[in-house]
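S.K.: Predicted model follows, preceded by the sequence.
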Amino acid sequence: MTRPVLHDYWRSSASYRVRIALHLKGVEFDRVPIDLTAGEQKADDYRSLNPQGFVPLLEMDGKRLVQSLAIIDYLEAARPDPPLLPADPADRAHVLAMAHVVACDIHPLNNLRVLKYLVGPLGLDEAAKTEWIARWIADGLAALEATAGPRSGRFLFGDSPTLADICLVPQLYNARRFAVALESYPTLLRCDAEAQALKAFAAAHPDRVAP
């Protein structure tokens, strides 16, 4: 059987999510680095694989899968053990909501193409860009802290990592890169520490795959 191939960028938080999920599921894979800073995602050969020109792209089971949450949803269906979402519908919705706070509300406003537009066509200086980053990260993390707190265990939901933790850890990595203050989010910090102590999360860390 052909090994899965993950096209990713080492510091992309969406790629980081998929690496974590693959490691948690015990799926061995090869990587094809795509340098976003050099614009390799815009090349014709890559767009022939993923017309949107984003990372990650996972080639697995004869399929080409794009968008990090869709890829993880495929992994959850195709490799159900260990589960990354609860079986109970209400619990599943709770975990998905926490994941979406990161993937839909925080991350899109802080990804590379948005930041390039802020400093390029819109002409924001570095201080204004940093303020933009911190504002949207802080808003999202405050909501996530309040949502997770009452039902958290070792992780954001219970005592096993879920999709919510897979989204949280890369987002906190980004927050630290941009020197966002995190002391107001004790639940998130505790769950982040628990997750990063696991081999699957540690193996996916950008420092482990950096060029």
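M.R.: That came through fine.
S.K.: from here on, contacts and neighbour counts on C-alpha atoms
M.R.: Noted.
S.K.: need the strands for the chain, in chain order.
M.R.: Applying DSSP state E to the chain gives strands spanning 5-8, 30-33, 57-60, 63-66.
S.K.: how about the second one: buried residues?
M.R.: Applying a neighbour-count criterion of 16 or more other C-alpha atoms under 10 Å, the buried positions in strand 30-33 are P33.
S.K.: again, but for the last one
M.R.: Using 16+ other C-alpha under 10 Å as the burial criterion, the residues of strand 63-66 that qualify are 65-66.
S.K.: ok, and what's touching that strand?
M.R.: Strand 63-66 is contacted by residues 49-50, 55-59, 71 when judged by C-alpha atoms under 8 Å, 6 or more residues apart in numbering.
S.K.: ok, now the first one?
M.R.: For strand 5-8, contacts defined as C-alpha under 8 Å, 6+ apart pick out 15, 29-34, 55-60.
S.K.: Need the max-distance pair from those.
M.R.: I34 and M60 (17.5 Å; C-alpha to C-alpha).
S.K.: out of those two, which sits in the busier spot?
M.R.: The neighbour comparison of I34 against M60 (other C-alpha atoms under 10 Å) goes to I34, with 21 against 18.
S.K.: check contacts around that one.
M.R.: 7-9, 40-41, 55.
S.K.: Contacts only, for I137.
M.R.: 106-107, 175, 180.
S.K.: if you set the cut-off to 7 Å instead, what comes out?
M.R.: Remark: with contacts taken as C-alpha atoms under 7 Å, 6 or more residues apart in numbering, I137 is in contact with 106, 175.
S.K.: Any figure for the gap between it and A103?
M.R.: As defined by C-alpha to C-alpha, to the nearest Å, I137 lies at a distance of 11 Å from A103.
S.K.: what does N110 give?
M.R.: Counting by C-alpha to C-alpha - N110 and A103 are separated by 11 Å.
S.K.: next one: L24
M.R.: In terms of C-alpha to C-alpha, L24 sits 19 Å off from A103.
S.K.: now swap in G158 and tell me
M.R.: From G158 over to A103 (counting by C-alpha to C-alpha), the distance is 20 Å.
S.K.: higher neighbour count, the two?
M.R.: Taking neighbours as other C-alpha under 10 Å, G158 and A103 compare with A103 leading, 21 against 13.
S.K.: Quick check: nearest residue in space to that one, chain neighbours excluded?
M.R.: C167 (6.8 Å; C-alpha to C-alpha, 6 or more residues apart in numbering).
S.K.: The one you found against R17, yeah?
M.R.: Yes - with contact defined as C-alpha atoms under 7 Å, C167 and R17 form a contacting pair (6.0 Å).
S.K.: Now do the contacts for the closest residue in space to A210 that isn't next to it in sequence.
M.R.: In space, and not counting its chain neighbours, A210 is closest to W10: 5.4 Å by C-alpha to C-alpha, 6+ apart. W10 sits next to 206, 209-210 when contact means C-alpha under 7 Å, 6+ apart.
S.K.: Alongside the first one, take a look at this:
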Amino acid sequence: MAIQGEVATGGNDSSANGALCLHSYWRSSAAYRVRIGLNLKGLKYDIAPVHLVRGGGEQHAPAFAALNPQELVPVLQHGQRMLRQSLAILEYLDEMWPQPPLLPATARERARVRALAQVVACDIHPLNNLRVLQYLERDWGVPQPERDVWVRHWIEGGFRALEALLTDSASTGEFCEGHQPTIADCCLVPQVYNARRFGVDMAAYPLIERIERHCLTLPAFDAARPERQPDAPG
């Protein structure tokens, strides 16, 4: 059942091309990225909650598997279109609704933003998402404390690299690239949320923390927080 999204921060109208519905889980960092992007674009959307744990995981039900054979969230439904993979969805939003842009103007800047986003989405997050942790528990019998060490190890290694990339570039501004939020920030903020959830000491990454703090002052980021979602526990 779809639940009306909570925020539209601008004047974009998706109705001409069909309604937008995001299949999401409140604590999924990949879905969190897309919520930020939708909010930055000022788009109205509904949320169709997919509980990733209850009953073995609603993402494995045949009805959802028909939407995404990978059995992962997010899935963005735009009219009759089904869009999968968070970075692809964010770039789709940018092409369909160019203002405000989620990618900068020049090829060099776009390459840097995509690289920063992929440090999170391709290198850090996949090693720590729910299906990996469930596999470690179910098939290898890895206890919770050791699983948490696993998560922190990969986040900390990725954040060390990300902090260096941000520190070493004059392009870093209030956001990962300059003074407008991009897909890099859409990826960074949810990963910091995950880091804190697993006890990563964020004091070691002052620039990442500073960018995250600034992002969360914007309504689009604030409204996308996990605890503000309609399917978050009461």
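M.R.: Nice, thanks for sending it over. This is a predicted model, so every value here is computed, not measured.
S.K.: about what we covered before: show me which of the contacts of strand 5-8 of the first structure is closest to G123 of the first structure.
M.R.: V55 (26.1 Å).
S.K.: Give me the nearest residue to the closest one, chain neighbours excluded.
M.R.: D8 (5.3 Å).
S.K.: what's around the aligned residue in the second structure for that neighbour, how many residues?
M.R.: Using TM-score structural alignment, the equivalent of D8 of the first structure in the second structure is S24. By other C-alpha under 10 Å, 28 other residues sit near S24 of the second structure.
S.K.: could you pull out the helices for the second structure?
M.R.: 29-40, 62-67, 86-96, 107-118, 130-140, 144-167, 183-197, 206-215, 219-223 (DSSP state H).
S.K.: quick one: contacts for the most centrally placed residue in the second structure?
M.R.: Geometric centre of the second structure, nearest residue: R33, 2.3 Å, by C-alpha atoms, centre = their mean. Taking C-alpha under 7 Å, 6+ apart as the criterion, R33 of the second structure is in contact with 86, 186-187, 190.
S.K.: hmm, 6 Å instead?
M.R.: 186-187 (C-alpha atoms under 6 Å, 6 or more residues apart in numbering).
S.K.: L156 of the first structure too?
M.R.: Applying C-alpha under 6 Å, 6+ apart, the residues near L156 of the first structure are A148.
S.K.: counterpart of it in the second structure?
M.R.: Under TM-score structural alignment, L156 of the first structure pairs with C176 in the second structure.
S.K.: For L127 of the second structure, see how far away its match is.
M.R.: 23 Å.
S.K.: Next: F64 of the second structure.
M.R.: To L127 of the second structure, F64 of the second structure is 23 Å away according to C-alpha to C-alpha.
S.K.: Could you do Y25 of the second structure as well?
M.R.: Taking C-alpha to C-alpha, one finds Y25 of the second structure at 19 Å from L127 of the second structure.
S.K.: Those two: which is more packed in?
M.R.: More crowded of Y25 of the second structure and L127, by other C-alpha under 10 Å: Y25, with 26 against 16.
S.K.: Kindly provide the distance from the more buried one to A19 of the second structure.
M.R.: For Y25 of the second structure relative to A19 of the second structure (C-alpha to C-alpha), the value is 19 Å.
S.K.: who's sitting farthest from the centroid in the first structure?
M.R.: G123 (27.9 Å).
S.K.: what does it align to in the second structure?
M.R.: With TM-score structural alignment as the criterion, G123 of the first structure matches G141.
S.K.: Please apply the same query to T37 of the first structure.
M.R.: Using TM-score structural alignment, T37 of the first structure pairs with V53 in the second structure.
S.K.: Repeat that for I137 of the first structure.
M.R.: I137 of the first structure maps onto I155 in the second structure, by TM-score structural alignment.
S.K.: what about the alignment partner in the second structure of R113 of the first structure, how many residues close to it?
M.R.: Residue pairing (TM-score structural alignment): R113 of the first structure is matched to R131 of the second structure. Using other C-alpha under 10 Å, the number of residues around R131 of the second structure comes to 13.
S.K.: Against L198 of the first structure, how distant is the closest residue to R31 of the first structure other than its chain neighbours?
M.R.: The shortest distance from R31 of the first structure to any non-neighbouring residue, by C-alpha to C-alpha, 6+ apart, is to L6 (4.8 Å). Going from L6 of the first structure to L198 of the first structure by C-alpha to C-alpha gives 21 Å.
S.K.: These two: who's more crowded?
M.R.: Legend: neighbour count by other C-alpha under 10 Å for L6 of the first structure and L198, higher for L6 (24 against 12).
S.K.: Looking at the first structure, name the residue matched to A88 of the second structure.
M.R.: Under TM-score structural alignment, A88 of the second structure pairs with A70 in the first structure.
S.K.: Now do the contacts for that match.
M.R.: With C-alpha under 6 Å, 6+ apart, A70 of the first structure has no contacts at all.
S.K.: L163 of the first structure versus that one, what's the distance?
M.R.: 12 Å.
S.K.: Kindly report the same for G149 of the first structure.
M.R.: For G149 of the first structure relative to L163 of the first structure (C-alpha to C-alpha), the value is 16 Å.
S.K.: For these two, indicate the residue with more neighbours.
M.R.: Set side by side, G149 of the first structure and L163 show more neighbours around L163, with 27 against 16, by other C-alpha under 10 Å.
S.K.: I'd guessed that one sits against L84; true?
M.R.: Yes - contact status for L163 of the first structure versus L84: in contact at 5.4 Å, counting by C-alpha atoms under 6 Å.
S.K.: hang on, the earlier thing: output the contacts of W10 of the first structure as a markdown table; include the columns distance to E76 of the first structure and neighbour count.
M.R.: Below are those laid out as a markdown table (distance: C-alpha to C-alpha, whole Å; neighbours: other C-alpha atoms under 10 Å):
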| residue | distance to E76 of the first structure | neighbour count |
| --- | --- | --- |
| P206 | 23 | 19 |
| V209 | 24 | 14 |
| A210 | 27 | 10 |
